[in-house]
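A.B. asks: below are the sequence and a predicted model for it; my questions follow.
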Amino acid sequence: MNFLRDVWKELKKTSWPTRKELTKYTITVIATVVVIGLFVFGVDTGVSYLVNLLIN
């Protein structure tokens, strides 16, 4: 029971982000994931194209 009480005390000390900050961070994460996904897609497509050229 002491553990849960201590956890609750620590959670009260936490500074939680505002709605504006949370929105900003969420958009940043989504944009980063999209950019990295497009990069990986481009590299994968390019490598597949080169492998197909070498095979054929």
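C.D. replies: In hand now; what should we look at?

A.B. asks: drop to CA atoms for contacts and neighbour counts, all remaining ones
C.D. replies: Will do.

A.B. asks: in which helix or strand would I find residue 20?
C.D. replies: Element membership of residue 20 [criterion: DSSP states H and E] is helix 19-55.

A.B. asks: now for that helix, which elements pack on it?
C.D. replies: Contacts of helix 19-55 with other secondary structure elements, assessed using 3 or more C-alpha pairs under 8 Å, 6 or more residues apart in numbering; DSSP states H and E, are absent: no helix or strand is involved.

A.B. asks: what residues are up against the most centrally placed residue in the chain?
C.D. replies: A centroid search over the chain (C-alpha atoms, centre = their mean) returns residue 29, at 4.9 Å, as the residue closest to the centre. Under the criterion of C-alpha atoms under 8 Å, 6 or more residues apart in numbering, residue 29 has no contact partners.

A.B. asks: next, the one to line up against it:
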Amino acid sequence: MQRITKFFSEVVREMKKVSWPKRKELINYTITVLATVAFMSVFFAVVDLGISSLIRFVFE
């Protein structure tokens, strides 16, 4: 029990040292991540469509 208490007190102490992002930074990071995910999704969808069309063309 004492080890668990010590662990959580150390966790609290370390979390106080963390430099958390400001609201504006967090919003910018979130927009960047969402835009990157959307771009990559569209990119791979187009690549998949192209490869599928190429394979259909070759085998027909």
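C.D. replies: Perfect, I can see it now. Since the structure is predicted, the reported quantities are computational estimates derived from the model, not experimental observations.

A.B. asks: before we move on, the earlier item: pull up the aligned stretch in the second structure for the helix holding residue 20 of the first structure.
C.D. replies: Counting by TM-score structural alignment, helix 19-55 of the first structure lines up with residues 23-59 of the second structure.

A.B. asks: mean distance, that stretch to its aligned residues in the first structure?
C.D. replies: Once superposed with the first structure, the aligned residues differ from stretch 23-59 of the second structure by a mean of 0.4 Å; criterion: mean C-alpha distance after the TM-score superposition for the first structure.

A.B. asks: and that stretch, how far from the chain's centre?
C.D. replies: On the basis of C-alpha atoms, centre = their mean, to the nearest Å, stretch 23-59 of the second structure is displaced by 14 Å from the centre of the chain it belongs to.

A.B. asks: same question for stretch 10-24 of the second structure.
C.D. replies: For stretch 10-24 of the second structure, the distance from its own C-alpha centre to the chain's C-alpha centre is 20 Å (C-alpha atoms, centre = their mean).

A.B. asks: right, and the secondary structure at residue 21 of the second structure would be what?
C.D. replies: Going by DSSP: H, G, I helix; E, B strand; the rest coil, the secondary structure assigned to residue 21 of the second structure is coil.

A.B. asks: give me the neighbour count for residue 29 of the second structure.
C.D. replies: Residues near residue 29 of the second structure, counting by other C-alpha atoms under 10 Å, number 13.

A.B. asks: so who does it touch?
C.D. replies: Neighbours of residue 29 of the second structure in contact, by C-alpha under 8 Å, 6+ apart: none.
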